[in-house]
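Undergrad: dropping the sequence and predicted coords here.
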Amino acid sequence: MVRPYAVTRGRTGTAGQSFDLIAQITAQVPAGVEPPVGPEQAEILDLCRAGPLSVAEIAAEVDLPLGVVRVLLGDLLDASCIRVGRPVPPALLPDEQILREVINGLRAL
């Protein structure tokens, strides 16, 4: 077993990049090309090649603490190996009243 601080080389954060728990991560490494990453990052890339996963799902799948996964994802983003789908800010979501009216309208059909 490798200690989490050894996996991140003692780093506890990324340079200016924070990953939301529900941000969707997708691998964007061309097939046949091996990026210069460690074994933990390679495992993350393998998981994300099948389809987008949230940061929380990745942490659960690789069985590493969330902080460690965020540092590893920051490294992958810096190497242009992943694409991050940001969650929609709550201010841009539709109003709850509009959604209720849509649901009621659908029920009326």
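TA: Done, it's in. Residues are numbered from 1 along each chain as shown.
Undergrad: can we go C-alpha only for contacts and neighbour counts from here?
TA: Noted.
Undergrad: can you pull out the helices in the protein?
TA: 4-7, 39-49, 55-62, 66-78, 96-108 (DSSP state H).
Undergrad: count of neighbours near residue 47?
TA: When counting by other CA atoms under 10 Å, one arrives at 19 neighbours for residue 47.
Undergrad: cool, and the one 5 residues further on?
TA: Applying other CA under 10 Å, we find 18 residues neighbouring residue 52.
Undergrad: before we move on, what about the one 10 residues further on?
TA: As a burial measure, residue 62 scores 14 neighbours (other CA under 10 Å).
Undergrad: distance between the ends of stretch 87-95?
TA: 17 Å (CA to CA, to the nearest Å).
Undergrad: can you check stretch 59-75 too?
TA: End residues of stretch 59-75 are separated by 15 Å (CA to CA).
Undergrad: so how far is that stretch from its chain's centroid?
TA: Here stretch 59-75 shows a centroid-to-chain-centroid distance of 9 Å under the convention CA atoms, centre = their mean, to the nearest Å.
Undergrad: the structure to be compared is supplied as follows:
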Amino acid sequence: MTRIGQPWFDDAAGPLVRPYAVTRGRTMGAGHDLDMLTLVVTVSPAPRLRHVETEYSEIVQMCRTAQSVAEVSARLNLPLAVTKILVGDLIAEGVLNFRAPASGDSDTDIAGIGDLNILQAVLNGIRKL
């Protein structure tokens, strides 16, 4: 029980607002399939924001230089799924530009056969330890 004048929350408890409250209960973004490696950058000059939530203005400020969605999520201290929704809203409004991560056609590109061989070699090395 707290005494009069003492705060009723603990700093170690974390945020008091649940992530779904930030997105108003939405679990899907504005139609953009964003990857955690997608780069986002603020359009210059940035149009006026239609959202009053502080997260939107923070995203616009930090994306003056290109940031990945994962970096934005880490800096905001929000789950990646929530950040994707907020970033998607700003892309849909024309406030942010985005560039999806490069994907290749060869077998040795990201998540291709080459990566699986490397992962298998690492696993084999760990097992030998």
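TA: Yep, that arrived. As the structure is a computational prediction, the values presented were derived from the model and not from experiment.
Undergrad: looking at the helices of the first structure, which is closest to residue 84 of the first structure?
TA: helix 66-78 (8.1 Å; CA to CA).
Undergrad: can you find the partner of residue 42 of the first structure in the second structure?
TA: Residue correspondence to the second structure (TM-score structural alignment): residue 42 of the first structure is matched to residue 57.
Undergrad: list the contacts of that match.
TA: Shown in contact with residue 57 of the second structure (CA atoms under 8 Å, 6 or more residues apart in numbering): residue 49.
Undergrad: measure it to residue 73 of the second structure for me?
TA: For residue 57 of the second structure relative to residue 73 of the second structure (CA to CA), the value is 14 Å.
Undergrad: rewinding a little: the match of residue 42 of the first structure and residue 128 of the second structure: what is the separation?
TA: From residue 57 of the second structure to residue 128 of the second structure the distance is 50 Å (CA to CA).
Undergrad: neighbours of the closest residue to residue 67 of the first structure other than its chain neighbours, how many?
TA: Computed as CA to CA, 6 or more residues apart in numbering, the closest residue to residue 67 of the first structure that is not its neighbour in sequence is residue 12, at 7.0 Å. Residue 12 of the first structure has 12 neighbours, counted by other CA under 10 Å.
Undergrad: do residue 99 of the first structure as well
TA: So residue 99 of the first structure, with other CA under 10 Å, has 11 neighbours.
Undergrad: return the most buried member of the helices of the first structure.
TA: helix 66-78 (a mean of 20; mean count of other CA atoms under 10 Å).
Undergrad: so where in the second structure does it end up aligned?
TA: Going by TM-score structural alignment, helix 66-78 of the first structure sits over residues 80-92 in the second structure.
Undergrad: average gap between the matching stretch and the first structure?
TA: Averaged over the aligned pairs, stretch 80-92 of the second structure sits 0.6 Å from the first structure after superposition, using mean CA distance after the TM-score superposition for the first structure.
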